[in-house]
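# Got a predicted structure here, sequence first:
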Amino acid sequence: MNTSQAISAPAVAGLADRRLDWRHKAVPANANGTSHAEFLAAKHTLADLQTPLLTLDARALKVNADRLAAWCTDHGVLLAPHGKTTMSPQLWAEQLNRGAWGITLANYAQLRVAAEFGVRNLLLANSLTDPQAIKWVAAADATILSWVDSVATVALIERTLADTEGVLDVMVELGGYGGRTGARSVEAAMDVALAVNDAQHLRLVGVSGYEGALAHTADDAGLAAVRGYLANMRLLHEEILGAGLYGSDSVIITAGGSAYFDDVVSVLSPCMGTTAETNPTVPNSLKVDLMIRSGAYIIHDDGFYRVISPFSREGGQPFRAGMHGWARVVSQPEPGLAILDAGKRDLPFDEGFPEPQLIGPALGGAMEPLEGAKITAINDQHCFMTFPSNVTVTPGDVVRLGLSHPCTAFDKWSVIPVLADTGSSTDAGSSADLTVVDLIHTFF
């Protein structure tokens, strides 16, 4: 897919003209006033930056993006990466360039960012209930699919668009008890599908859901919950087919975050293809695509996704961790305790605390594995790091941190430096290339 067709290449390229200044905490003071392009032309390295800091790894981003794109091609499924993970049009472009159908987003504000950068195909993984948002989507010059999970939501959209000619393409969302949004049973979801069929301003184009809200582990119980839910999604699709409620001859079934996308394909792939092949009892032949929405995969991590990702669980080659935190020791007030200058305002902590990996006397200098150290608490601006007695830690030392959960890392940074290759979690720096090769802009 050509980026110019899927997203505005000039708009993305225009980020290189943005000026860097005091508003971007990753930018050093001596680069104040330079443009993105000028900063890169200066060939800065990690040593030119300062702590606290979040960086990305260019090699990891490429490996991860290439790998899932190839996996989707091999399995014949569409990919609409959840863009809320990064809110970075530069990274969206990389995903679209590798054949992604479009970008998934979570709310109206995020849709407006995507529209500003000319993204052509969008999936809103939510129901539209704000009147301004409903009217904006109905009038948008882009393909935008959204979800509905109740008859009341269908009625709200109908009232909002009553005096317009707007028509929303919607998908019925199936949820599960204890989950997030979504009709709580196949029967309730069928009521929603019937309401859409009767509506003047909605068209039913698929079935949607999110299995990650129902499990948080890859043990037998977690996987059973996911697979049972997906089986219900398939049942819902088949009942909608049988009732002739789809309003298009091309429909989409979508589920799949970064934790269980393999199970999504395993359970739902029998629905793919034309219904003349998969369900001959359906009067009119429809084309059915399966779409996954993995978002965190392009960054991956050293925590939650390292454990739960299908590529980690398969025992094969996992995704590479594509982000790291860098923090400096500001105090060593007690034996075995160091206070670092990064905290909740800088690093993710909701899916596990950062993991100390390497330590060295200077940012960008030689580092050694930091064995036995642990982050035990995090304040707004500080981490508490304990370490064993055989390890020497001094104020001014720099610690590289492995992180968990990209979705709550990116929102803390408006500009994120990209290093060529930060090496592995135990690499002491001998094979790392710490040249700054790009700056990623985010729009939260």
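Arrived safely. Numbers count the residues shown, from 1 in each chain.
# Only C-alpha atoms from now on, for both contacts and neighbour counts.
Noted.
# Name the residues of stretch 118-134 that are buried.
118-128, 133-134 (16 or more other C-alpha atoms under 10 Å).
# can you put these in JSON lines and add distance to residue 206 and secondary structure?
Output for these, formatted as JSON lines (distance: C-alpha to C-alpha, whole Å; DSSP: H, G, I helix; E, B strand; the rest coil):
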{"residue": "118", "distance to residue 206": "24", "secondary structure": "coil"}
{"residue": "119", "distance to residue 206": "21", "secondary structure": "coil"}
{"residue": "120", "distance to residue 206": "19", "secondary structure": "coil"}
{"residue": "121", "distance to residue 206": "15", "secondary structure": "strand"}
{"residue": "122", "distance to residue 206": "14", "secondary structure": "strand"}
{"residue": "123", "distance to residue 206": "12", "secondary structure": "strand"}
{"residue": "124", "distance to residue 206": "13", "secondary structure": "strand"}
{"residue": "125", "distance to residue 206": "12", "secondary structure": "strand"}
{"residue": "126", "distance to residue 206": "14", "secondary structure": "strand"}
{"residue": "127", "distance to residue 206": "14", "secondary structure": "strand"}
{"residue": "128", "distance to residue 206": "16", "secondary structure": "coil"}
{"residue": "133", "distance to residue 206": "21", "secondary structure": "helix"}
{"residue": "134", "distance to residue 206": "19", "secondary structure": "helix"}
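# alright, now check it against this:
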Amino acid sequence: MSRSPAGADPATPYLRVDVARLRANLERTARWAADAGVALRPHAKTHKCLEVARLQLDTGAAGLTVATIGEAEVFVDAGVEDVFIAYPLWLTDQAAARLRDLAGRADLAIGVDSAEAAARAARLLEGSGVAALMEVDSGQHRSGVAPETAGQLAVAAVEAGLPVRGVFTFPGHSYAPAALRTAADDEARALRVATASFRAAGLEPDVVSGGSTPSLEHTHTEELTELRPGVYAFGDAQQWELGTMEPADLALVCRATVVSHAGGRIVLDAGSKALGADRASYATGWGRLPAYADARVVQLSEHHAVVDLADAPLPALGTYVDVVPNHVCAAVNLADTLWAETGGGLEAWSVAARGRNS
């Protein structure tokens, strides 16, 4: 960890974290989960950062969720003892060897959504202690089996020799303005049916896992044992526009410099290579500016962000402006460092799991 010289900012564009806001987000969600009687297993693909992971664990997280074996390796190497790879892995010999190494140092679970993948995992991971959760589709229609077949899949996994811990889903279709509550309802139905199918097959799921940041407050917590939100830690422009987080809750911005007034607008030095290129169908621009509620990033190139400030006066050339990325996970994945405001200046937090995509 390094510290920026007193009074000096890193060169723009860079990602800046308000640690007080980050802590408040983590503590608020941890209290909510504890009051609801469910475990919190946040998704670390959002931040990929050891310092943020430690804060999450210190505020009550039961463990971490990751998307890849590489991410799991980074966090287990740093001492995290409980990790779920929430992805339907298709194992190679090399991947299985990496999982075996991790299982010797942490409680490790993986995702499965086919009998073929379960049988392969059982053969390659035999005796390792790695467990599996069966993935069900709760409405996003990405991966996962139909909820009513979850028990059948679990039986196939058990018969192949793969320990089964439970069932999981991701209500990713919650990322739409009218879907926050309905996606949570879909998730609850899917998990209820999946749990019933386990029991009909003579199995009891110890873990029933779900959750997303947009649908979090609508979650039917009586149907789950754990939640796996990720974006809640930082927030982003998507959460702002969905109404699930207020601007005052957003803990990460991209600090950029005004480099041009061309066309009567401001041009910033933070393009898609700093902010990410994601723009959901409901998004009103390529990012939002906390200091200018009516402003929109109306054009994004690799190194340019063109901002229409509406009726606000143009800040002078050389002025710093903060932009909230549309999708914080994508923006963080483009950065080597998060610059954390700790009250005593800026600390450099490494994006330690950046690039660990396999």
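Nice, I can see it. Just so we're clear, the structure is a prediction, and the values are computed from it rather than from any experiment.
# Got a TM-score for the two of them?
The TM-score (TM-score structural alignment, normalised by the length of the second structure) is 0.87; 345 aligned residues with a C-alpha RMSD of 2.5 Å.
# rewinding a little: show me the two of the buried residues of stretch 118-134 of the first structure that sit farthest apart.
Within these, 118 and 127 form the most distant pair, 22.1 Å apart (C-alpha to C-alpha).
# Quick check: the gap between the alignment partner in the first structure of residue 203 of the second structure and residue 185 of the first structure.
By TM-score structural alignment, residue 203 of the second structure lines up with residue 245 in the first structure. Counting by C-alpha to C-alpha, to the nearest Å, the gap from residue 245 of the first structure to residue 185 of the first structure is 17 Å.
# Looking at those two, which is more packed in?
Per other C-alpha atoms under 10 Å, whichever of residue 245 of the first structure and residue 185 has more neighbours is residue 245, with 21 against 17.
# What sits closest to that one if chain neighbours are left out?
Take residue 245 of the first structure and drop its neighbours on the chain: the residue closest to it by C-alpha to C-alpha, 6 or more residues apart in numbering is residue 197, 6.0 Å away.
# tell me the strands in the stretch 251-400 of the first structure, going along the chain?
273-274, 287-292, 323-334, 337-340, 355-360, 368-369, 374-378, 383-386, 398-402 (DSSP state E, counting those that start in this stretch).
# closest to residue 437 of the first structure out of those?
Per C-alpha to C-alpha, nearest to residue 437 of the first structure of the strands of the stretch 251-400 of the first structure: strand 323-334, 14.3 Å.
# hmm, back to that, please identify the helix or strand for the match of residue 203 of the second structure.
Counting by DSSP states H and E, residue 245 of the first structure is held by no secondary-structure element, helix or strand.
# ok, back up a step: number of residues surrounding the equivalent of the residue nearest to residue 245 of the first structure over in the second structure?
Aligned counterpart of residue 197 of the first structure in the second structure: residue 158 (TM-score structural alignment). Residues lying near residue 158 of the second structure (other C-alpha under 10 Å) number 17.
# if I look at residue 158 of the second structure, how far off is residue 164 of the second structure?
6 Å.
# repeat for residue 278 of the second structure
36 Å.
# Quick check: chain neighbours aside, which residue is closest to residue 87 of the second structure?
The shortest distance from residue 87 of the second structure to any non-neighbouring residue, by C-alpha to C-alpha, 6+ apart, is to residue 111 (4.9 Å).
# sorry, back to before: in the host helix or strand of the match of residue 197 of the first structure, what counts as buried?
Residue 158 of the second structure is located in helix 150-160, with elements delineated by DSSP H and E. For helix 150-160 of the second structure, a neighbour-count test (16+ other C-alpha under 10 Å) marks 150, 151, 152, 153, 154, 155, 156, 157, 158, 160 as buried.
# isn't the third one right up against residue 203?
No. Distance between residue 152 of the second structure and residue 203: 10.0 Å, which falls outside the contact criterion (C-alpha atoms under 8 Å).
# how about the buried residues of stretch 118-134 of the first structure in TSV, adding distance to residue 385 of the first structure?
TSV is the format used below for those (distance: C-alpha to C-alpha, whole Å):
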residue	distance to residue 385 of the first structure
118	44
119	43
120	46
121	45
122	42
123	41
124	40
125	38
126	39
127	42
128	44
133	45
134	48
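# so which of the residues you listed comes closest to residue 261 of the first structure?
Nearest to residue 261 of the first structure, judged by C-alpha to C-alpha, of these is residue 125 at 16.0 Å.
# need the contact list for the spatially most central residue of the first structure.
The residue lying closest to the centre of the first structure (C-alpha atoms, centre = their mean) is residue 295, at 2.7 Å. Remark: with contacts taken as C-alpha atoms under 8 Å, 6 or more residues apart in numbering, residue 295 of the first structure is in contact with 81, 82, 83, 84, 85, 257, 258.
# same deal with residue 12 of the first structure?
Contact analysis of residue 12 of the first structure by C-alpha under 8 Å, 6+ apart lists 89, 90, 93, 117.
# Where neighbours are concerned, which of those residues has the most?
residue 89 (28 neighbours).
# how near is it to residue 13 of the first structure?
Distance, residue 89 of the first structure to residue 13 of the first structure, by C-alpha to C-alpha: 10 Å.
# before we move on, what about residue 202 of the first structure?
Taking C-alpha to C-alpha, one finds residue 202 of the first structure at 36 Å from residue 13 of the first structure.
# In contact with residue 183 of the first structure, which residues?
Going by C-alpha under 8 Å, 6+ apart, residue 183 of the first structure touches 149, 150, 173, 174, 175, 176, 189.
# what would the residues you listed look like in TSV with distance to residue 391 of the first structure and secondary structure?
Shown next, in TSV, are those (distance: C-alpha to C-alpha, whole Å; three-state DSSP):
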residue	distance to residue 391 of the first structure	secondary structure
149	55	coil
150	58	coil
173	53	strand
174	52	strand
175	49	coil
176	49	coil
189	58	helix
